[in-house]
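Q: Quick one: sequence and predicted model below, then my questions.
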Amino acid sequence: MPRPPASVIAALEAALQQSPDDLDLRQHLAQLLHDDERPEAALELCVGTLARDPAHLPALRLAAPLARQLGRPTADGYARLLAALEPAAPPPAAAPAPRPAPVVATIGAPSEAQDLVRGERPGLRLAADGGERVEEFEVQAPSVSFAQIGGMEGLKKKLELSVLGPLRDPELYRAFGKTGSGGLLLYGPPGCGKTYIARALAGEMGARFASVGLEDVLDMWFGESEQRLHKIFDSARRLAPMVLFFDEVDALGHKRSELRGGAGRNLVNQLLSEMDGAQHDNTDVFVLGATNHPWDVDSALRRPGRFDRTVLVLPPDVTARERILEHHLEGCPHAGVDLPALARATELFSGADLAHLCNLAREAAIEASAAAGRIRPVGHDDFRRALKTLRPSTLEWFAQARNFAMFANESGVYDELLDYMKRHRLG
């Protein structure tokens, strides 16, 4: 299929900025981005559609295969929700099928994974993959920590001071009225490792970790989504110390002023209620959210006691880029690749961009090996040629973020972003 003209995509993107609630326009653009081999951007639009209309069938039909292609854990959930909403499902007049009874969990045998988790509680079962399973989500004991994140020292220091301090020295912070509960919002360009950083942060905490996706919350029956969200938080409180990670949190906590119908507003209100420390004891329950669009998150979620700390996750620095490139070349025959030079040449590349760059270089070496009839290692020239065909995907995000950062920065939350853009001449 030929790629759509760039001028058409640009025109539709401009139109969507003027009419962000035009779901037909949004999905038409998502399909064009899919045809243009830009799966992350297409999936992002689908998530925005589902935030406004969780039962939007075209968005679900496109989101499910895209999420599977990108290796997102949300893929199965989109597929299940789509299966429930397809026309082949039981007619509305029919009574809903009864939900299966929850499996009664039992304590599993001791293991290294359990040893990593503090304060074992009853009601858990050790899963085969090293995680634990409750009815609402899978609980994991992350084996990664900040030691596995190359570079990004400024980000790690900020997380150390704002998040880990109350946990490492609770008596000191308790004397000043602070506990290990609260919320942190990670935002920045897609593909820069927000999910990995969330797992590493949980690993540093020594706490259980659960990733909660849109499909874990949304339900086709009225009022069920709010109940699911309540159960998720109830389980987290029971299993504390616990890190709850909400990916694409703007889809769950979208600005209520932009939502159509009461169902979306009710879900945002429920999320506000669960995070409100005045109504629930969230001690040792830490909520992490990740979003590419912080400006779409309801302002009430940014108030103290909720996502009251915001951290910008920028493209990897030169040290991190070298580590990422080295990681993606592990197990691959290569020779003469100047990793420091490549790291310097890939400024503003996201982690996903760097992975794509390595894939292109490997494909060139495979093609050359097939033609020569022998293995030809990946060389620096393969990377040099691949770089000529790529540009950082983060540039689109910075172009979109610029106006929000400049004109919606009353509280100074985007000061760091504006400073970064100024230093890198991004606007």
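A: Yes, it's here.

Q: When you work out contacts or count neighbours from here on, use the C-alpha atoms and nothing else.
A: OK.

Q: Just the element for the closest residue to F146 other than its chain neighbours, please.
A: Spatial nearest neighbour of F146, excluding adjacent residues (C-alpha to C-alpha, 6 or more residues apart in numbering): A200 at 5.7 Å. Using DSSP states H and E, A200 sits within helix 194-205.

Q: hang on, the earlier thing: for the residue nearest to F146, the count of nearby residues, please.
A: 21 (other C-alpha atoms under 10 Å).

Q: Against that first model, consider the following:
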Amino acid sequence: MPDHSPLVQSLRTAVAGAPDDVPLRLHLAELLIAGGHHDEAVAEAAVALQHAPGDPQARELMARAMGVPPQAPEMSAQAPEVPPQAPEVPPQAPEGPPSPAGFNWKAAEDQVGDVVPPRFVETPKAAEAPQTADGADVPGDASAWEVEAPHGVRLADVGGMQDVKDRLEAAFLAPLRNPELRKLYGKSLRGGLLLYGPPGCGKTLIARAVAGELGANFLSISINDVLDMWMGNSERNMHEVFETARRQAPCVLFLDELDALGAKRSRTAHSGMRNTVNQLLTELDGIDAGANEGVFVLAATNVPWDVDNALRRPGRLDRTILVLPPDAPAREAILRYHLRDRPVANIDLRKLTKATDGLSGADLAHLCEAAAERALLDSARTGTVRMIGMQDLTEAAATISPSSDPWFASARNVAMFANEGGMYDDLVTYLKKKRKL
């Protein structure tokens, strides 16, 4: 990129922070033309026209940047009239909006096509699932559920949380990666994994990362995908979810909010909900031997003590991992991620990481949003666009309380009085470490 004056660089930063500000972008284009950077001016004018189609100043700047000669002045009213001659075959009008004399907007669009991406990308519509005469989805059709193809998210992309990664490797991933050792030691692939902990701490991201590690499809299911007002439909939906995962194997089936899908039947008054839990137990076992081969079941919940005990029986969701608020490396990675596209200056991530101990991933995202809002409002009041600074972030952090505190208040009672069989030993260890027990 050619060298620019400090003013042009400052304007570039301001435009990056306010991409919809057309006058600001046109001012930048004007300075680029004055500095002889016509290609860059063309790109800025093209973006301005995307936001404000037909803007006369943007069109005029585009023409100047592309070297089109200015339009000739119109004939004076006092000039003698010239009798018009019969024209020959009139030229065909160019497509698109009216343009300045001699300016070919189609050619301009072709020239900047590789520089300026389209504002909106049209995605082809997915084929509709076949339906019965009454409009219901045909049972057994895989397109009734949204199965994500293998993607590039891996555990290495999850910042920090090394203890969680180590436990995932030992309990779940290592046997899958080493089939010969698995056969040697008689290690079964049956059973699933239950992730639990306070909300907003990345349980869903970890499940996607596990699917990425396995190179497997990913199918996420919540209570809205299963429950139905008509008797028997919820059980059918649960069966079809597992059938879809089996057809798409290898597939990670992620059951979100398991406490809603698999609530304790002793506390459930509605028989339909109890039948849904029974169906879930049946599907986890597999109707036939090896029916769930290649289906890896992961579940997440904030309240594991409300999950039916039968779901945690060996061979079902028998392995449990506590997902806690992010540690220091994870907080730094999350803050860096949420600030990456914002105009920031002189941010001490190490200091900010120390000041945000105890905040969840969702809290950290809210922190970055609040700091950006402070800088935006200040810029609007003063009329001068400024960067997001360390003070914005520290002041925003001082106003945010950890959203996980209410969860730990409830979990403390469970850890103290309902830790049968050492089910919540990890939670007890953490609470003692943080002196919350």
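A: Structure received. Remember, it's a predicted structure, so these values are computed and weren't measured experimentally.

Q: coming back round to it: in structure 2, what stretch matches the next helix or strand along the chain from the helix holding A200 of structure 1?
A: Downstream of helix 194-205 of structure 1, the next assigned helix or strand under DSSP H and E is strand 208-212. Aligned by TM-score structural alignment, strand 208-212 of structure 1 falls on residues 217-221 of structure 2.

Q: so who does the residue nearest to F146 of structure 1 touch?
A: Shown in contact with A200 of structure 1 (C-alpha atoms under 8 Å, 6 or more residues apart in numbering): P142, S143, V144, S145, F146, Q148.

Q: try E136 of structure 1
A: Counting by C-alpha under 8 Å, 6+ apart, E136 of structure 1 has contacts D216, R228, K231, I232, S235.

Q: so where does the counterpart of I366 of structure 1 in structure 2 fall, helix or strand?
A: In structure 2, the residue matched to I366 of structure 1 (TM-score structural alignment) is L376. Per DSSP H and E, L376 of structure 2 falls inside helix 361-382.

Q: Residues touching stretch 409-416 of structure 1, excluding its own?
A: T310, L312, A405, M406.

Q: One more pass at 10 Å, please.
A: 294-295, 309-312, 401-408, 418, 420-422 (C-alpha atoms under 10 Å, 6 or more residues apart in numbering).

Q: if we can go back for a sec, how much does the helix holding A200 of structure 1 stray from structure 2?
A: Helix 194-205 of structure 1, aligned to structure 2 and superposed, deviates on average by 0.4 Å (mean C-alpha distance after the TM-score superposition for structure 1).

Q: Let me know the angle separating that helix from strand 208-212.
A: Calculated by axes from the mean of the first three to the mean of the last three C-alpha atoms, to 10 degrees, helix 194-205 of structure 1 forms an angle of 160 degrees with strand 208-212.

Q: wait, isn't V313 of structure 1 in contact with L159?
A: No: contact criterion C-alpha atoms under 10 Å: V313 of structure 1 and L159 do not qualify, at 11.1 Å.

Q: shared neighbours of those two, which are they?
A: Going by C-alpha under 10 Å, 6+ apart, residues that sit against V313 of structure 1 and also against L159 are I197.

Q: what about those two, which has more around it?
A: Set V313 of structure 1 next to L159 and count neighbours by other C-alpha under 10 Å: V313 wins out with 21 against 17.

Q: residue boundaries of the strands in structure 2?
A: 193-196, 217-221, 251-255, 295-301, 319-322 (DSSP state E).

Q: Where in structure 1 does the first one align, residue-wise?
A: Across structure 1, the stretch matching strand 193-196 of structure 2 (TM-score structural alignment) is residues 184-187.

Q: what's the mean deviation for that stretch versus structure 2?
A: Its aligned residues in structure 2 lie a mean 0.3 Å from stretch 184-187 of structure 1 after superposition (mean C-alpha distance after the TM-score superposition for structure 1).

Q: Show me the contact partners of that stretch.
A: 159, 162-163, 193-195, 197-198, 245-249, 286-295, 301-302, 305-314.

Q: Could you look over the strands of structure 2 and pick the most buried one?
A: When you average the neighbours per residue for each of the strands of structure 2 (mean count of other C-alpha atoms under 10 Å), strand 251-255 leads with a mean of 26.

Q: residue range for stretch 158-167 of structure 1 in structure 2?
A: Against structure 2, stretch 158-167 of structure 1 falls on residues 167-176 (TM-score structural alignment).

Q: and that stretch, how far from the chain's centre?
A: How far stretch 167-176 of structure 2 lies from its chain's middle: 26 Å, per C-alpha atoms, centre = their mean, to the nearest Å.

Q: ditto for stretch 364-384 of structure 1
A: 34 Å.

Q: Mean deviation, the helix holding L376 of structure 2 versus structure 1?
A: Mean for helix 361-382 of structure 2 is 0.8 Å (mean C-alpha distance after the TM-score superposition for structure 1).

Q: Can you list the buried residues in that helix?
A: 361-372, 374-376 (16 or more other C-alpha atoms under 10 Å).

Q: tell me, what residue is most central in structure 1?
A: By C-alpha atoms, centre = their mean, the mean C-alpha position of structure 1 lies nearest to D247, the distance being 3.9 Å.

Q: gap between G140 of structure 2 and I223 of structure 2?
A: 19 Å (C-alpha to C-alpha, to the nearest Å).
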